[in-house]
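J.: next comes the sequence, and after it the predicted model I'd like to discuss.
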Amino acid sequence: MRRFSCIVGSVFLAMTQAQAELVINGSTISSNATVPVTNSNTYTPNNNFQSCLANLRSQAIAAGVSGSTYDRYTQNLTPDYSVIDKLNYQPEFSTPIWDYLSGLVDEERVALGKQKLAQHRDVLNRASQVYGVPAETIVAVWGVESNFGDISGKYPLLQALGTLSCEGRRQSYFRTEFFATMRILQRGDLTEDQLKGSWAGAFGHTQFMPSTYERLAVDFDGDGRRDLVSSTADALASTANFLNKAGWQTGMPWGFEVQIPAGMSIDGEGRRSKKPLSSWSARGVTRIDGSPLIQGPLSGSTPAGLMAPAGPSGPVFLVFKNFDAIYSYNAAESYGLAIAHLSDRLRGAGPFVSSWPTDDPGTSRAERREIQQFLINRGYDIGAVDGLIGDKTRVAIRQEQTRLGLNPTGRAGQQILRAFRQEQARKMMQ
């Protein structure tokens, strides 16, 4: 869902499942080592909330919200300034892309995604027929956005968006979403209680912003309502509709991993710098298994961009128009790669062939939970064992890395996990 989004080096992400990973509880994505920056303080409001709401009334009416609807939903509305803290949050840690992907595309999510494919096969087949988007891609978006509906957000949208409309940065943007939320309620598709989601306003199984809902949500179960909260069919079909409208090309791949010749310069290359596939072939680029690039529906004139998210020593990809469609759902190449890779895994493909350029690979959510349990056993107060690595966990990891003689990065990588396991094994042998 194209929301006010956090890309590598940009502002922020509407926080849900992709919050938990693309920002990983406040971490930015990087292909470099961990870089600490300053955290934010608790926000102090600048405006009177009720006065702001009163001043917005005429704008809401001009945007198609009736006066009675506006009055009804703002009469007892109170601010939640914690959303401004999240808007202004400065992450303490950066997150390498291999950590990001290892958490989003792990065996646990692949297995559950395959279950969801089977469980919703009829709806997915019908959505694929109507919109031309493969079932695996639809389910991959669902899995990354909300872990298949398990993590869809707890913030009341009116309260969150009302607060963001009156305080902080990008008030104009959030007012558009605030008024869109009221129009949704005015039409009766969803109730106020159903409209809970991320702090930035994304909601439902596949995390649409309210204005995106208005444009692209569909009623796929035939009950006369576009319900992305309680109707899995509506949510999955709406996601397919989004990708279709974003330019999805039926029958074409998103891209694939490739081999590039030793010494080949990739300066200036990227997703946007597309060249005919024949040009890449002429430069010696092949598929990762060494086979030719031009196969199946691809021709020599098919435009493709070379994407190397960790540089030429890591996995390298050629990406096509369908990757751009995925990218438009949440404008971050790391996010797009997670969706694309998960969709391939759901089709039965394996992990990337090339290794990431690190001696400390990322961990799955199960392994992260194991690390968290080790930390709790060591006496650290890090909160729940949930596989989400927040700042408290990272600070504790850094302290343990120092104790164990490891580089104190704060990362929940394989090195600290291996050290914990070895230490536990030694204790058991004593």
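T.: Done, it's in.
J.: from now on I want contacts and neighbour counts done on CA atoms only, so please keep to that.
T.: OK.
J.: tell me which residues touch the residue nearest to residue 284 when sequence neighbours are not counted, please.
T.: With sequence-adjacent residues excluded and distances taken as C-alpha to C-alpha, 6 or more residues apart in numbering, residue 284 is closest to residue 261, at 6.0 Å. Contacts for residue 261 (C-alpha atoms under 8 Å, 6 or more residues apart in numbering) come out as 283, 284, 285.
J.: residue 261: what secondary structure?
T.: Following DSSP: H, G, I helix; E, B strand; the rest coil, we place residue 261 in the coil state.
J.: just to revisit the earlier point, can you tell me which of the contacts of residue 261 are buried?
T.: Among these, those buried by neighbour count (16 or more other C-alpha atoms under 10 Å) are residue 285.
J.: now secondary structure too, for the contacts of residue 261, in TSV please.
T.: Converted to TSV, the contacts of residue 261 look like this (three-state DSSP):
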residue	secondary structure
283	coil
284	coil
285	coil
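J.: closest one to residue 305 out of the contacts of residue 261, please.
T.: residue 285 (12.0 Å; C-alpha to C-alpha).
J.: mind checking how far the helix or strand encompassing residue 399 is from the chain centre?
T.: Taking DSSP states H and E as the criterion, residue 399 maps to helix 391-403. Chain-centre distance of helix 391-403: 25 Å, with C-alpha atoms, centre = their mean, to the nearest Å.
J.: ok, then the element right after it?
T.: helix 414-429.
J.: which elements pack onto that following helix?
T.: On a contact count with 3 or more C-alpha pairs under 8 Å, 6 or more residues apart in numbering; DSSP states H and E, helix 414-429 meets helix 365-377.
J.: next, the buried residues of the helix it packs on.
T.: 365, 366, 367, 368, 369, 370, 371, 372, 373, 374, 375, 376.
J.: for the stretch 101-250 of the chain, which segments count as strands?
T.: 155-156, 196-197 (DSSP state E, counting those that start in this stretch).
J.: of all those strands, which one is nearest residue 352?
T.: strand 196-197 (32.6 Å).
J.: how much space separates the closest residue to residue 132 other than its chain neighbours from residue 107?
T.: Distances taken as C-alpha to C-alpha, 6+ apart put residue 250 closest to residue 132, at 5.1 Å, once the chain neighbours are dropped. Using C-alpha to C-alpha, to the nearest Å, one gets 27 Å for the distance from residue 250 to residue 107.
J.: A further structure is provided below for comparison with the first:
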Amino acid sequence: MRGRIGLSVALVCLGTFAIAQKAPDVSARPPERLVSAVSGDDAASGTTGELRAWVARFRDRALQEGVDGAVYDRALQDVAYDAQVVRRDRNQAEFTKTIWDYLDTAVSDVRIANGKAALQKWNGALSQIEETYGVEKEIVVAIWGLESAYGTFRGQNSVLNSMATLAYDGRRAEFFEDQLLAALRILQAGDTTKSDLIGSWAGAMGHTQFMPTSFQDHAVDYDGDGKRDIWGDDPVDALASTAAYLKHHGWTRGQPWGIEVQIADGFDYMLARRSLRKMPSEWATLGVTRPGGTAVKDYGLASVLLPGGADGAAFLVFSNFAVLESYNTADAYVVAVGHLADRIKGRSAFEHGWPRHLRVLTFDERIELQKRLTSAGYDTEKIDAKMGPLTVDAIRRFQADQGVLPDGYPSLKVLDRLRAL
């Protein structure tokens, strides 16, 4: 969610979209950060009285930031401490799916069919949005599909109440204070009403789940009605805002997010890192080609991505991959957006399978992996359970020194090798 929680990016009303919906789907956004569970009273301790006292103290700050006093008072006069929101923030579920399990849901037959129906229903507006911002309409629809199942799950929490509760809670006070101020400015600008300013428990709003600060920076009034309305049943402003966001972050029209490739025997897997970029024609000389053996077109500089290790599907990913990462940093999410867009466009499923016999490491195992790698001289730089580029590169160096194929995949086999040192 733009202006995201942790770094971060969510749908057409069931009443107006029921003809196209084959079955209710769900939002398919993987969480972007992992936190340890907090249980008992420590997970959420506060009262409505204390929250309202904090709101009274915060008023001066809001007015200094340009929020009208009357707007502030009306918006927060009935704020109530929401213990459930605090618990959810402190106990965010650990993302424990492999990429293939995630893709099974994120790019399901239902989501593809509903995406094609959504594209057909809103094709006129989406085509105009594509011309305006230079972002392919299928990409916009795919984000819509993953974030809110094409408008079906837009959230029902009061954004003002949630942001005030989380700002008062203090664990990430600066972030949520900024979100609260942005939400107040949205209300002050007249983009929506207090009752309609709703979203997820974490503050992500509307069809494509903008955080309030990202709304302020990137939302547009595309239909010209004087409001940047991402909450209503008409998704046009939300879809245009998503395209505007991607354009701002450098989307290149006509360039793929990524293309599935095959890796020839003898390929040096130490080259398969995001920091190394070559033209596809150069990669072809190194054994990285389309599944049929032909070189990928030179759309631009690309790097090799192996999200399932050497036994899974492989991709050449371009700069648009990084643009999608600005919406959500999880590789699984970006691959899902790109692949869903391709499937909505009518392209085929991935040709290569996945190593479905493998399981994802647990949170504790990922922490152990990073600690053991660092202790063994392969510094991951962070001990946070996130299997990002730094950890993948550390794994790759360790594998190379162990004389095994250095694909960088955080498997139980790698952890067991480290335990055996």
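T.: Nice, thanks for sending it over. Keep in mind that what you see is a predicted model, and the values were worked out from it rather than measured.
J.: now distance to residue 53 of the first structure too, for the strands of the stretch 101-250 of the first structure, in JSON lines please.
T.: Compiled in JSON lines, the strands of the stretch 101-250 of the first structure are given as follows (distance: least, C-alpha to C-alpha, whole Å):
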{"stretch": "strand 155-156", "distance to residue 53 of the first structure": "16"}
{"stretch": "strand 196-197", "distance to residue 53 of the first structure": "20"}
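J.: need the residue closest to the centroid of the second structure.
T.: Nearest to the mean C-alpha position of the second structure, by C-alpha atoms, centre = their mean, lies residue 328 at 2.5 Å.
J.: can you tell me what that one aligns to in the first structure?
T.: Taking TM-score structural alignment, residue 328 of the second structure has residue 330 as its aligned residue in the first structure.
J.: over to residue 353 of the first structure. Which of the three states is it?
T.: coil.
J.: aligned to it, what sits in the second structure?
T.: Here residue 353 of the first structure is matched to residue 351 in the second structure, going by TM-score structural alignment.
J.: same check, this time on residue 51 of the first structure
T.: Match for residue 51 of the first structure (TM-score structural alignment): residue 53.
J.: what do you get for residue 315 of the first structure?
T.: By TM-score structural alignment, residue 315 of the first structure lines up with residue 313.
J.: what count of nearby residues applies to its match?
T.: Residue 313 of the second structure has 21 neighbouring residues, counting by other C-alpha atoms under 10 Å.
J.: nearest spatial neighbour of it, skipping sequence neighbours?
T.: residue 352 (5.2 Å).
J.: circling back: and the residue nearest to the centre of the second structure, how close does it get to residue 9 of the second structure?
T.: Distance from residue 328 of the second structure to residue 9 of the second structure, by C-alpha to C-alpha: 6 Å.
J.: sorry, back to before: packing partners for the helix holding residue 399 of the first structure?
T.: So helix 391-403 of the first structure, by 3+ C-alpha pairs under 8 Å, 6+ apart, packs with helix 365-377.
J.: according to the alignment, the helix it packs on goes to what range in the second structure?
T.: Using TM-score structural alignment, helix 365-377 of the first structure pairs with nothing in the second structure.
J.: now find how far off-centre that helix is within its chain.
T.: That offset, for helix 365-377 of the first structure, works out to 23 Å (C-alpha atoms, centre = their mean).
J.: in the first structure, what residue corresponds to residue 99 of the second structure?
T.: Match for residue 99 of the second structure (TM-score structural alignment): residue 97.
J.: I'd say its match and residue 334 touch.
T.: Yes - if you go by C-alpha atoms under 8 Å, residue 97 of the first structure and residue 334 touch, sitting 6.8 Å apart.
J.: give the residues shared as contacts by these two.
T.: By C-alpha under 8 Å, 6+ apart, the residues touching both residue 97 of the first structure and residue 334 are 29, 309.
J.: sorry, back to before: the match of residue 51 of the first structure: what secondary structure?
T.: helix.
J.: just give me the neighbour total for it.
T.: Based on other C-alpha under 10 Å, the number of other residues close to residue 53 of the second structure is 12.
J.: please report the distance of it from residue 167 of the second structure.
T.: 13 Å.
J.: could you do residue 400 of the second structure as well?
T.: 46 Å.
J.: of these two, who's got more company?
T.: Between residue 400 of the second structure and residue 167, residue 167 has the larger neighbour count (other C-alpha under 10 Å), namely 24 against 15.
J.: trace the more buried one over to the first structure, please.
T.: Aligned partner of residue 167 of the second structure by TM-score structural alignment: residue 165.
J.: leaving out sequence neighbours, find the closest residue to residue 67 of the second structure.
T.: residue 185 (6.4 Å).
J.: what does that neighbour correspond to in the first structure?
T.: By TM-score structural alignment, residue 185 of the second structure lines up with residue 183.
J.: the stretch 101-250 of the second structure: helices as residue ranges?
T.: 109-121, 123-133, 137-148, 159-169, 173-189, 212-218, 236-248 (DSSP state H, counting those that start in this stretch).
J.: good, we can wrap up now.
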